[in-house]
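**Q** Here is a sequence with its predicted model. Questions after.
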Amino acid sequence: MKKYTYLIALLAVLGACTKDKISSKGDDPYKEQVKPAIYINKDGISPARARVGEEVLISGKGFLANKDKLAILFNGVSAPILALTDTTARVKVPAQAATGNVAAQVDQQYFFGPFFRVTGVFEMDTLFPSKVAANGGISDIIPVEDGKYLVVGDFTDFDNSGKEGKLNRVARINHDGKVDGSFGPDKKNGTNTFVATAAALPGADRRYLVAGAFNNYEGVNFVNSIALLNNNGSLAADKIFSPTGKEITVSSLKGGISGQVANMHVQADGRILLTGFFRFYVQPNYNLTGAAGQDSVHLDSVQINGLVRLMPDGSLDSTYNYDLAKHMGKEGPNGYINRSILLPDGKLLIAGTFTKYNGQAVNRIARLNADGSIDPSFSAGAGPDQNILNMTRQADGKLIIVGRFNTFGGLKLANVARINENGVVDPTFNVGAGSNGYLFNAHVMPGGEVIVSGIFTEFSGLVRNNMIVLTDKGAIHPSYNTIGGVTLDQNANSGGITQILPQVGEKSLLVVGTFTKFDYRDANRFVRITYP
């Protein structure tokens, strides 16, 4: 009986509480709505595009009533207010404004308005055919003969060529950005998976090398992560006969890599340096038969640990960081090489996740002699406290280093640093607070300006999507940052921009990557930027 008495009492209390909350008149407690302090009309900005310093008129409601607490923001940057009425605000496009949304701020409340395009001197070329371009990521672009370009990546078509499935991850582009129809035979072409990098070879035959993570080119098997191409895009191949007399098509290169090549460098003597995420050099042996007498292929392998040098014919160069007694590569790096740069004197800079090279502490960056041994004259001291993701070399030999680190050489440097040729930090380059995310790439413009990109939404207090242009001292460039940024495709995992190539003799840059929008315009992974 006590149990039921308690339940009745509890229901009575709950009922009393409910009565207190509901009006006896039946009024809806949610009917009354708080009106916003500011309202900006849907298309309430005129003109809809302007340069920094030009005046625009914003229309809406509540401007004058909130004049003492009002700020008008262009992509997060406060604009000078010139005149107000209750329904209009005349403002000047502020310095460091970029393409994006306009908003009004009253105290800590934000009222978002229409999209506004900030125009400037550093602009996407809208006449360049960016809207179609590649149907997958582009990882590299190199200049080749006759003003053309070779692009590689993870696409299966370019420029809606009509050759889908025949331009698998390798294509040649004319100077105007259109696909070169003479490249890629009308049959299955290219690789079965990702291509990371490319190189043009000297000589009258104008052949190319491509490297990445594939094991097949043009349907030919045992093309392991590196392929030699003829000028028309076909695989440079030989015909051999198996033990049973069957004719087989094989790559002209004698061997390759089991794993992923990230960087490739062709030396003046034709030898090929490869770095990346691999442990074995492999060479197919076609002269074998199985127990039943059938043809059999075996991959002979040699351990080489993240870097290797090949002879021009693809055979292993055992004079480069190699232990002849053990018939294997020396210890090399104890982690990944994300980026390598071949220097004019034949030495190689490597950077990545490693902390040792051949057993010696090097703190994620090192310089190697021409034989692959460590160069002790280069020392970054404590180096970065976390991994280096990329680096680029300036004309004066200094290096811009980017990644996800907080300090470099004991100095507080957020994700980007510049070091001298000997590895010592250059304190004259400092970006301040830097990015709120990862930096994956850095590129130096012909005038010395530095473009850094990655995955971030803010850089030193400015709202920016994944890209920013810096001066040669690391400050945010005062006139090259009206572009709102880049938008990554859904499969991007390494930042929106992978390569920036200055066009020789032109005030323009070709930009490739994994983005699908550039400055909020449709741009499938390939754009051209012009500047004064």
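**A** Here it is on my side, so go on.
**Q** okay, CA-based contacts and neighbour counts for the rest of this
**A** Will do.
**Q** what about the helices in this protein?
**A** Counting by DSSP state H, the chain has helices at residues 2-21.
**Q** Now do the strands in the stretch 251-400 of the chain.
**A** 256-266, 272-289, 295-303, 307-310, 322-323, 328-329, 337-342, 348-352, 356-357, 360-361, 365-368, 388-393, 399-403 (DSSP state E, counting those that start in this stretch).
**Q** In JSON lines, list those strands along with mean neighbour count and distance to residue 140.
**A** Formatted as JSON lines, these follow (neighbours: other C-alpha atoms under 10 Å; distance: least, C-alpha to C-alpha, whole Å):
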{"stretch": "strand 256-266", "mean neighbour count": "24", "distance to residue 140": "10"}
{"stretch": "strand 272-289", "mean neighbour count": "20", "distance to residue 140": "15"}
{"stretch": "strand 295-303", "mean neighbour count": "15", "distance to residue 140": "27"}
{"stretch": "strand 307-310", "mean neighbour count": "26", "distance to residue 140": "20"}
{"stretch": "strand 322-323", "mean neighbour count": "18", "distance to residue 140": "29"}
{"stretch": "strand 328-329", "mean neighbour count": "20", "distance to residue 140": "28"}
{"stretch": "strand 337-342", "mean neighbour count": "22", "distance to residue 140": "13"}
{"stretch": "strand 348-352", "mean neighbour count": "24", "distance to residue 140": "18"}
{"stretch": "strand 356-357", "mean neighbour count": "20", "distance to residue 140": "27"}
{"stretch": "strand 360-361", "mean neighbour count": "14", "distance to residue 140": "31"}
{"stretch": "strand 365-368", "mean neighbour count": "26", "distance to residue 140": "23"}
{"stretch": "strand 388-393", "mean neighbour count": "23", "distance to residue 140": "14"}
{"stretch": "strand 399-403", "mean neighbour count": "24", "distance to residue 140": "18"}
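**Q** Please compare the first structure with the one that follows:
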Amino acid sequence: MKKLVVVAVFACCLFSKSTQAQQGKIDPTFNTYDNGLIGDGFDNTVRAIALQADGNLIVGGDFLNFNGGSFPYLQRINPDGEIDTGFNLNGNFNNKVYAIAIQPNGKIIVGGSFTAFSGNSVNRLVRLNQDGSLDAAFSTASGLNNIVYDIDLYPDGSAIVVGSFTKFGDSTASRIAKILPDGTLDASFSTGVGANSLIEKVIIQPDGKIILAGTFTKFNNQNKNSMVRLNQDGSIDDGFNIGDGFDNKVTAFDLQTDGKIVVVGTFLHYNGVAVNRMVRLLPDGMIDSGFQSGSGFGDDTLYTVKIDDNGNIMVGGAFTGSYKGIAVNRLVFLNPDGTLKSDFDIGAGPASSSVLTLAKSADDFWFVGGSFSAFEGQNQGRLAKIDSGGVLDVGFLTPGVGFDNSVLKILPLENEECMVFGSFSKFNNHPSSRIARLLEDGSSDSNFNVGNSGANNTIRNAVQQKDGKIIIAGNFTTYNGNLCSRLARILPNGDFDATFDTGTAANSIVYALAIQPDQKIIVAGNFTKFNNQTVGRIVRLMPDGSTDTSFNTGLGADAIIDVIAIQQDGKILAGGRFSTFNGVLSPHIVRLNADGTIDTDFAVGAGFDKNVYAIAFQSDDKIIVGGSFLTYKGVLQKRITRLLPNGNLDLSFESGSGFSKGDVRAILIQPNDRILVGGTFSGTFNGVQSFRILRTLSTGARDTAFESYLNSTLFAMTLTTNQKLLIGGNFNSVSGSAKHRIARLYLCTDGTTWSHNSWSRGFPSAGKELYFEDDYASLTTTNACSCAIDSGKIVTLLADNSLSLTYNYTGAGTLVLENSASLYQSDNDITNTGMVHLKRITPPIRRLDYTYWSSPVHDFKLGDVSPETLPDKLLSFSGKWIYEDKESSMKNAIGYAIRGPQSYSTTEAQTYTAVFKGVPNNGTINGETVSEGKKYLVGNPYPSAIDADVFLQKNAFLGGTIKFWTHNTGIAPNGKFYVYSSDDYAAYNALGGIKAQSGGEIPNGKVVSGQSFLVTAMANGTVFFDNSMRIAAADQNNQFFKTSKPNKATSEKRRIWLNLDSNKGAFKQILLGYASDASNGYDGKYDEPSANTNAFVDFYSINEGKNFVIQARGLPFETSDVIPLGYQTSVEENFTITLDQKDAFFEKKSVYLQDKKLNVICNLKEKPYTFVSQKGIFNDRFVLRFAEKTLAINTFEKTKNTLIIYQSQKEIIVESFDFNIQKILVYDGLGRLIFEQQTNQNKVVVSNLKPRNQVLIFKIKKEGGKIQTQKIVF
């Protein structure tokens, strides 16, 4: 009892200190491919469905995409909802499809508002071959002059088309036309002046007569309100008498086999009789009084109706309200007499959107199309498949993301990976037959079970042995082609383990598995034979797969065993659908001794009234049981309860009224004894709505700190080793976010308190809530769920370490972040309340140096950054420098330039420590609203580093480069002011970074806490920050201005850094590289123009007349590429161009600098290039090139390929070293010949071309007629 009291007291402490952050949120970093932007069917309205003889569906409508792929207006899908890859339209429609009809020969006639298909004029009517190609024999180029709304066919392939058109080619066709099989108009079909308004629907009766409906009031000048029947020749059939007809439009109708007609629309009366939107007519047009539609539909339009072979009637539309006084929602199924079918239940159905079209398959499924994006809570883009009872087929229209069918079991692996099992056959649209291994990020492990077929049927359960091997069970009979009747063992790489020999194994489905500490395996399910021996649905196996004959259960269970759980003492609990075990009454639960006999000390009495599906143990050995039951031992316990270790009901369990409907299918106990529950339930738990997942406190009361909901069943749960929750099932939406059948959730699973120099429940770790009741002087890198510090207590996070929290930081104490320490949080919705003291140490500065700062805490006074700085030396920058009041609060995400303390020397530099005190910023932060063309000083608003690449991606209106002030050059008096002799900005963009001075550091894309930087607005916008930009790593926040020394070059990038420096200290660096999404023109993401802020020297590449310090070029890389380089100098001295760094891509490639003035080429990979320069601007002297072969000339090099082309001033020199040039042809980038010259010399000067910074192509004709081609930029 003392143990129980201690646990209870600790639990109370946890609850009283528990954070208010909402747990159960989806982890967006897991399987980011399943991000809601792709998949989930059609992206706009489905208006037409036609079923082919093979069951495939032709679908048309307003959509442009299907499952993320571009398929404008028409697509063919398989009965399971996947794209039919054999249907190749080889082009697109240019507008909507309204009607589809399939001819007896399988060809497809399509009508709509389109005028072209695959570039061919088809004018609203076209016929396709069975493979989707255009049938050129069906010619409708002259076509119809307005929309085709419906089509019906004669057996000979002729078609009646109706719509809003008035002409077919030059012939009058007033909203109806008969089209012959070749696509021409049947002139013998005469309707006179036809309809005076829209015809929306046509059906040809078996006798060839034609029924039309729509909004028309006259047909061939006769009053025909919304409906008429024609003879085969187009004349009105007077035998069909509608009298006054309908008082509003008819949208649809269908024929019964007896000739009766069910009509729907917006009408309220027919021939003066109130019918409210639906009526059944006799073949002569009279009302069928035997149709019991009563008062009809209460409101809104009925758009479609379809009658099945049994005379049952499916009706869809926009209606809600009621039908005959009974609430309905957009889809109803009626008996042949018009009464509602009582066994038809679609739940939420299409929610608030319309049903517009229906089709029925030969296997009694209904396809429902319309404008809805969800059906019964499932993401079901505009098309759903239901059975005759209204049950949604959740496997239909698989979106190609996540798993395509149910996940039934998840096993966590030590490296944050997981094994997933179920009835699926694909993951993220790749084959994955009932088994998959996912990496930590939720992507598929391509090294698992490579080239193998997996299981041939469902895997329902799995357990992992100590050696890493996994035993799988279910309904499969082969695995990777190996016979294994419903049970197998696989190796860690997915291969079949033939050493696990179970003989013929189970003769029916295996549902449950459990491993004992001695590695023996309990196997249970619905089988009655195992390895040809009669058993009672449960056996125990030895680790090698052989049957353990010492385990004797007698007759065993009389029905399915769904779940097995092994207690700490080795006793075995079994739950399921059985009533007796070994002939003893054991309603749905039994406990066995280690030898298989019934444990009579576990008194179940009358047991459960219905099935048990889940069993789990709390730390005090109490038993949590879930299922479909409503009572235990006659006491009301709806679907969840807790039993004492002796089998008695635990009356202290606070589940209240339990679950109102559905089943509990999964239970998971957290380390802190809170209970995660999942299943099919969708009603209430103890009076509060709960949708398929919830968490209770250890007491059974609902845990309000956890909130999540699913739109379909949860079958499996497990905790990863870093204490995140993996869930699997049939759902495709988690709390409104798309996740298909597997997801990972954030939550806290335990807690530990620092008090009296010890931790109450072990050291901090992932998933734990941290509570500090005493000071803690040396916290190192820690991952935790949340953190709270008691009043007056101080916790110090050491330099270069990080505290990463899933949720919030609270308490009245203080968290001290030493220099470069980080507080990292991933959840944007968290609000912190705890205080931090964040220290930030600058590089050495002098009194007159300015440092660019940004506050990582809320409401920090500007003057407190550097209290000794003069009050007029605090500035912000928004296109111009603005003096700021030292008493004002620093604004989030705004940068400030603050001069050094007044007590600092003007000549000797020293470091400065700023301490930011306040509540740390977190989540989405909007900074300054910027105007196009202006520069702004913005800052990292967080107490952790941010990733500059992500920042730039999410602020696309900013120029692609950010700049950091380094204040490294000396300052000198200039009149009454002190100025820097050279501006010192290091720069970074998506290509990489450049340093500001020799020996400096190249920005690597990490902006540390407290740092601000310059950006340029390319368009109007508001600077935006969120936690996706933040960096958790402990070593990424450790230097001001940048985080670390230059990264080692990586093989994925293709970059070189060039330095220009003088023997007197002038310096400039440029970065050149190649990127997959760059072009050879200007790219704001990659290219940074030179600002020419250096007082002594400027160095740049040249492109399109502009100078760049960072320039990217497009891939693929070609060795023939040349890059013009330029420089400007205000001093006369010796300069050196050096290859500073290169990525691995250039390890085996040459990098040459061509000096066109001196006609030399230097291999920069072997030596720097030194030259003497006068003052001035020199844009035509140097070219960077990548020729592979060179010829040494003195200390420099010329190309060994015997031909060079280079620029000198405004002339181009073409020089050959071993042949005379016969002819020169020069083309521009568009392929136009712009220069031609005959010659017979080895050196030619081209002097009459105007420099345009463009690529020129030289074709040089040699002696003997051979032609050599080279490109230059001129």
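**A** Thanks, I have the structure now. Predicted, not measured: the structure shown is a model, and the values here were computed from it.
**Q** ok so, going back, quick check: which of the strands of the stretch 251-400 of structure 1 is nearest to residue 92 of structure 1?
**A** For the strands of the stretch 251-400 of structure 1, the distance to residue 92 of structure 1 is smallest for strand 399-403, at 35.0 Å, taking C-alpha to C-alpha.
**Q** still on that earlier bit, want to throw the strands of the stretch 251-400 of structure 1 into a markdown table with distance to residue 179 of structure 1?
**A** Formatted as a markdown table, the strands of the stretch 251-400 of structure 1 follow (distance: least, C-alpha to C-alpha, whole Å):
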| stretch | distance to residue 179 of structure 1 |
| --- | --- |
| strand 256-266 | 24 |
| strand 272-289 | 28 |
| strand 295-303 | 36 |
| strand 307-310 | 31 |
| strand 322-323 | 42 |
| strand 328-329 | 41 |
| strand 337-342 | 29 |
| strand 348-352 | 34 |
| strand 356-357 | 42 |
| strand 360-361 | 47 |
| strand 365-368 | 38 |
| strand 388-393 | 28 |
| strand 399-403 | 32 |
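**Q** Out of those, which is closest to residue 78 of structure 1?
**A** Ranking the strands of the stretch 251-400 of structure 1 by proximity to residue 78 of structure 1 (C-alpha to C-alpha) places strand 399-403 first, at 29.6 Å.
**Q** Output the residue interval of structure 2 matched by the closest one.
**A** Aligning strand 399-403 of structure 1 against structure 2 (TM-score structural alignment) gives residues 261-265.
**Q** residue in structure 2 matching residue 445 of structure 1?
**A** Here residue 445 of structure 1 is matched to residue 308 in structure 2, going by TM-score structural alignment.
**Q** residues near the nearest residue to its match once chain neighbours are set aside, how many?
**A** Leaving out its chain neighbours, the residue that sits closest to residue 308 of structure 2 by C-alpha to C-alpha, 6 or more residues apart in numbering is residue 360, at 7.3 Å. For residue 360 of structure 2, the neighbour count with other C-alpha atoms under 10 Å is 23.
**Q** mind listing what residue 360 of structure 2 touches?
**A** 51, 308, 366, 367 (C-alpha atoms under 8 Å, 6 or more residues apart in numbering).
**Q** Could you check how far the equivalent of it over in structure 1 is from residue 466 of structure 1?
**A** Mapped onto structure 1 by TM-score structural alignment, residue 360 of structure 2 lines up with residue 502. Distance, residue 502 of structure 1 to residue 466 of structure 1, by C-alpha to C-alpha, to the nearest Å: 20 Å.
**Q** wait, doesn't residue 337 of structure 1 sit right on residue 350?
**A** Yes - Residue 337 of structure 1 lies in contact with residue 350 (C-alpha atoms under 8 Å); the separation is 6.3 Å.
**Q** just the buried members of the contacts of residue 360 of structure 2?
**A** Neighbour counting by 16 or more other C-alpha atoms under 10 Å classes 51, 308, 366, 367 among those as buried.
**Q** Among those residues, which lie within strands?
**A** Judged by DSSP state E, these include 51, 366, 367 as members of strands.
**Q** Not including adjacent chain positions, what is the nearest residue to the second one?
**A** Computed as C-alpha to C-alpha, 6+ apart, the closest residue to residue 366 of structure 2 that is not its neighbour in sequence is residue 360, at 4.5 Å.
**Q** and the one you found, how far is that from residue 282 of structure 2?
**A** Distance from residue 360 of structure 2 to residue 282 of structure 2, by C-alpha to C-alpha: 24 Å.
**Q** mind listing what residue 363 of structure 1 touches?
**A** 354, 355, 356, 380, 381, 382, 383, 384.
**Q** Most neighbours of all those residues, which one?
**A** Result: residue 384 is most packed of these (other C-alpha under 10 Å), 28 neighbours.
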